[in-house]
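Visitor: For reference, the sequence and a predicted model appear below.
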Amino acid sequence: MVIKNIEISNYRTLNGLKIDFHPEVNFIVGLNNIGKSNLLKLLNTLSNKRNFLDEDFYEEDKPIEVKLSLILDEDELGIFEDLFDPENENQINIVAIQEGPNENITYKHLETDTLISNTIIRKLNFIYYDSLRKPSNELNFNNKTGIGRFLSYLIDLYIDGKTEQSKNIIEKSYIQDLLEFINSKLMKIDTFKSNKINAEVGDEVREILSRLILLKNNENFPLEKLGYGIQFSNLIPLAILDKILNIRKSDKSFENSILENESGKKILPITLGLDEPEIHLHPHLQRKLIKYIFKIITNEQSDFNSLLFEIFNIDFVKGQLFIVTHSPNILLDNYKHIIRIYKDSSGKTLVTSGVNIELDKDLEKHLNKHMQHIKEAFFSRTVILVEGDSELLAIKVFAERLGIDLDEYEIGVVSAGSADSIPPLVELFNSFGINTVSVIDGDKKGESKFHSIPNLYITEGQDFEEDIYMYFSFPDYIRYLEEQNRNDPKKYLFFMGHAKKLGIKINPRERPVYKELERIGKEQNLNELKDLLKSEVLASLRSNKSIMQGRLLAEAVTEIPQTYKQALEKAVELSIYE
């Protein structure tokens, strides 16, 4: 059972939104306080609680109404008896209504208004995890709440499988001297003595073991003393097991929740909601954790499945994943997994789901292949697209020189890899409500594929390198070469022969050379020399393109090329709104 879509009325900041979901993984992204976490709280309330709270009502005098469509597997048909979508027997459309803060949620079939029991909705088995939990309170065998409930259950499993004799793990005679010592001291305390309270060895072996066993790493450090990242990463898979244990407490509920496929495999459907699981995690651990969870819910984690069978006698879980995140490291390489909540220039909250974006199949394959390079853009208000790596860092340097803080305006910069990749990226980002500003080389100016690109800027010269050279004064360009090649004078004195032909007298022993050029430039025009060297310089720049060269050129160029200045100013303009 997966949630296909949801339509929300009068719930918090999500009032008026309709959201379509991917059947496996959904990454909910957007600015802070836009309502991402509210979506998880909404799903948790629908699946696990009887009613919404006062603060959930967007307007107190109106009901909260949520329409949701669920897709059922063949094994799940009949759960809702003869209630289904008229056009699709594997789909059911449900309306959840709560009239006011003091009422309970009522569930009805959309088409027939037939009441639906909330126990059926609970079959979503929604597991809600947020980063506000304190793992040290849960990751121990002595806690009967939260994750500790499952760890304690492991001890119960062990004890229940042993004989009475083997359960007697502690003999009182071994610690009799200790007990006598303790009691001799306690009996000097009147409240202990008058109430006849003594220290004794407990008879409950489960309690003894739960206090005795600790979780430690291979260096003998207790888990609670390790970093929060390690602690949190262990909470999530245990939260799944704890949810199953909770369902297992009721034999009837557990039996009704289990599905059996044609191969006789027992399956438990789950829905997992994670709120910012990246907190406290190193980027590599973020990626590793999400890939691991994804394998669990798609039946690709054999060890976890083996554990499920040993403890609960089920073969695997099958689920749908909802993740609220601010980290590009969390995202998998498929834009269809992304749901972006954002505001338009008028302040209206909107949402775009990747499942609704249809691109050419070859293009889609190409984009997903390069997703790792563009993930950060999904967290931006505006993205500046450039052709290659040379411009990637150059744009950021130009922004610094103009006093523009790209982070403040939430502007991302993406290297498309080629001009041909810019139109599909523009289409993708615009579909997600992300503004784009694109910069292409002048040699692509006449190509029709770029005519419809919004906010397109074209270099004045043939490419980035020509624009850079155009906006260098000749002394500043030689200064750039001299600073980069101090031990190789040939690289910055290459112009001497041409200067001599033009009658420009330069002392080659004078250092720094650019200072000599600045002095001469006050008396003679050096533009003719610069123009004479243009072909040679551009050939050199184009043959040595790199992300670092782009940065160094951007730092050294006399003036910021007009095209890039205008592109940055446009990006700022597009990003200024509430």
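Guide: Nice, thanks for sending it over.

Visitor: drop to CA atoms for contacts and neighbour counts, all remaining ones
Guide: Will do.

Visitor: Please enumerate the helices of the stretch 51-200 of the chain.
Guide: Taking DSSP state H, counting those that start in this stretch, the helices of the stretch 51-200 of the chain run over residues 118-121, 135-138, 148-160, 164-167, 176-186, 190-194.

Visitor: let's bring in a second model and compare:
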Amino acid sequence: MYISNITIENYRSFKSIKVDFHEGINLLIGQNNAGKSNLLRAMAIIFDGSAKKQLTVDDFNNDILLDDLKKAPPKIVIAVSLSQSENENLMGDELVTVSNWLTTLEEPYQAKIQYEFFLPNSERERYLNKVCSLDSREKIWDLIKSDFIRMYINKIWVGNPENQVVVDGENLSKFDFQFLDAIRDVERDMFSGKNTLLKNVIDFFMDYEIKSDNSITVEKQKEQIQMRRDEFSSTAQDLILKLQTRLKRGNKEILSYANEIGASFDKAEPSFEGKITESEIYSILQLIVKQETGMTIPISHNGLGYNNLIFMSLLLAKMQVDSDGKYLGSNAKVFPILAIEEPEAHLHPTMQYQFVDFLKTNIKSNKVKQVFITSHSTHISAATTLDDIICFYKNNGNIQVAYPGKAFTFKDDKGKKIVQNKSKKYVQRFFDATKSNMLFAEKIILVEGIAEQLLLPVFFEYLNKSLEKSHVAVINVGGKYFEHFLYLFDSNNEYTINRKVACITDLDPARRKKSDNENQNKYKTCYPYEYNSSIDEFEYMYNELMNKYGKGKHENILSFVQPEKYGKTLEYQLVLENPLSRIMITESIANSKELNDLMNLFENNETLSKLMNRLSSSDENTRIIESLKRADASWSEDDKKKALLASRYLNSVGKGENALELASALKDNLELKDKVGYQKFVVPLYIADAIEWVCD
């Protein structure tokens, strides 16, 4: 059995929402105030016996319309559906526990439990009479708070809620809902055996080598454990006798005061005796950290992160205790649920990965049935599978839910189900902490490589925009692999995250020699001015992978590329649009003197011929010169000079190192704006368009 979904109406941030779950880990991610914590609290209202069932006016959703408030008193509904697990034993305790909750009898069975917080029908007419003349929601809420909230009642129904069958408290108590909220003091709860949690765990795991020995009968186990208890009792009594012997003389002195004040009478006098039980000894046990050197330190001296992990391990141990039928009999829990808010609060990224593995191990060993985690950590999202992730986000002020693992399954135009397993596996494989940031961002720019990733934040500043304030994430997909990731955001399909996504890609003109055997001659990159210049000898192509996301073709995804006639790559375009910018010539760049000379010649308005003459002797430079000479008449001399500069620059840069240096140089230059030494820099138009669009 597992919790398959929850439906919430009018509770806190939720006006109306349904969220689907699956067995194992359910990771709830998303921006602040998107409802993640409120969802866990809604579950706690039903399953946590210590949670308050009687709510307040502040627990109602504030977006209930005025007309709706006038038609009927507001009501909070939280409904949880449970479904049969794939390999569930139908003769087990789980089905017995929810047998009265069933809404579907055939396999897989479905069960339902529903909490309602509402105004009784006896008060309904009085409510309607009082609100009919009120003209604002604020006045109605004030009225509810002053006159009606104390009249509200809560009920928990099971099965079909229309039948109003009240839940049996004994069955509900079989659910063990453990909730660790974001603000927790785990050290306070686990210092010593005085704490109930630690005491219960110690008691259960005492003599565990006997309790877990399946080679002997239960009766034999009890016999061996009783022998140990008798031995402990005998040893403890010896200790007490030794204490009494050591107190013999002192006891007379202590009791002499009692005699003097008349406390001894009727031939009776005070004395001392005692008895020690095992559970009383637990209180003197304290958790410590034992180091490899043999040194020990108190748990209070440990780091918060480690203490959180230790506390969670104790909590899971307690859940194992509470679900052990041999130990607790009919009082044992049958469905342990662990809910954790923001586990990353005290955990280093490496420990976050270990934390997720730790939970997976405990799920496999059935120490917990389902785990619900809220998180803002890209490390935790990267450590889980796409199927584990449930993404909360706001769209036009409304909370929406997306399921990244399901985004690769959709229907085509004819209604046929399509599953893009290849793309799903690709995204899962390369979904590291950096790339998983796309699930948290409000707006996204996908880029091909490290150069764009390093330079985009600086380009934002040159356009007087802030990457952070615009809530934009720049994600490097490591090549022309946009399509794999775009399944997560395609608003035409179910389960996706409806976010603005700009894809910045290179035009990459290419050509190949015409041949009967096309497989032998692959396309090779060419310069823009070579494109279609020798159509008898070559076949040509542009990068058309992102054409389907061109302007006006998709609701929330748009591709941006260099102009067809003049474009090639980012590095080429940088110099094409900044032919006089010496900032472009960084320390690591090759041919720096030659590039400087070429820029000087261009600045002095020298002829194309002079720029060609300055090129060093090489096969590639000869190709550039000859190709520019053959370029068609639509290429002006100025176009050709810029193209020569851009081509030479492109052949002189190394992608990563140069981009890092260029980003730094551009940043330094920006600090000189309106001062002496500032150099004008133009963000390539196609990138500027992408930034403007995504920030709009």
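Guide: Good, I have the coordinates. Predicted model only: the values in this text are computed from it and were never measured.

Visitor: Post the TM-score for the overlay when you can.
Guide: Overlay of the two chains. TM-score (TM-score structural alignment, normalised by the length of structure 1): 0.77; 514 aligned residues with a CA RMSD of 4.0 Å.

Visitor: wait, which of the helices of the stretch 51-200 of structure 1 is closest to residue 432 of structure 1?
Guide: helix 118-121 (30.7 Å; CA to CA).

Visitor: ok, which stretches of the stretch 451-600 of structure 2 are helices?
Guide: Ranges of helices in the stretch 451-600 of structure 2, per DSSP H, counting those that start in this stretch, are 482-486, 570-576, 592-603.

Visitor: Ok, the stretch 251-400 of structure 2 next?
Guide: 278-282, 304-322, 325-328, 349-364, 378-383.

Visitor: what's the most buried one of those?
Guide: Most buried of the helices of the stretch 251-400 of structure 2 by mean neighbour count (mean count of other CA atoms under 10 Å) is helix 378-383; its value is a mean of 23.

Visitor: How far off centre is that one?
Guide: Taking the mean of its C-alpha atoms, helix 378-383 of structure 2 sits 6 Å from the chain's own mean (CA atoms, centre = their mean, to the nearest Å).

Visitor: again, but for stretch 454-473 of structure 1
Guide: Averaging C-alpha positions (CA atoms, centre = their mean) puts stretch 454-473 of structure 1 35 Å from its chain's average.

Visitor: now swap in stretch 114-121 of structure 1 and tell me
Guide: How far stretch 114-121 of structure 1 lies from its chain's middle: 33 Å, per CA atoms, centre = their mean.

Visitor: Buried residues, that stretch. List them.
Guide: For stretch 114-121 of structure 1, a neighbour-count test (16 or more other CA atoms under 10 Å) marks 116, 118, 121 as buried.

Visitor: With stretch 418-436 of structure 2 instead?
Guide: For stretch 418-436 of structure 2, burial by neighbour count (16+ other CA under 10 Å) applies to 423, 424, 427, 428, 431, 432, 433, 434, 435, 436.

Visitor: can you check stretch 422-441 of structure 1 too?
Guide: In stretch 422-441 of structure 1, counting by 16+ other CA under 10 Å, buried: 422-429, 431-441.

Visitor: right, and the secondary structure at residue 611 of structure 2 would be what?
Guide: helix (DSSP: H, G, I helix; E, B strand; the rest coil).
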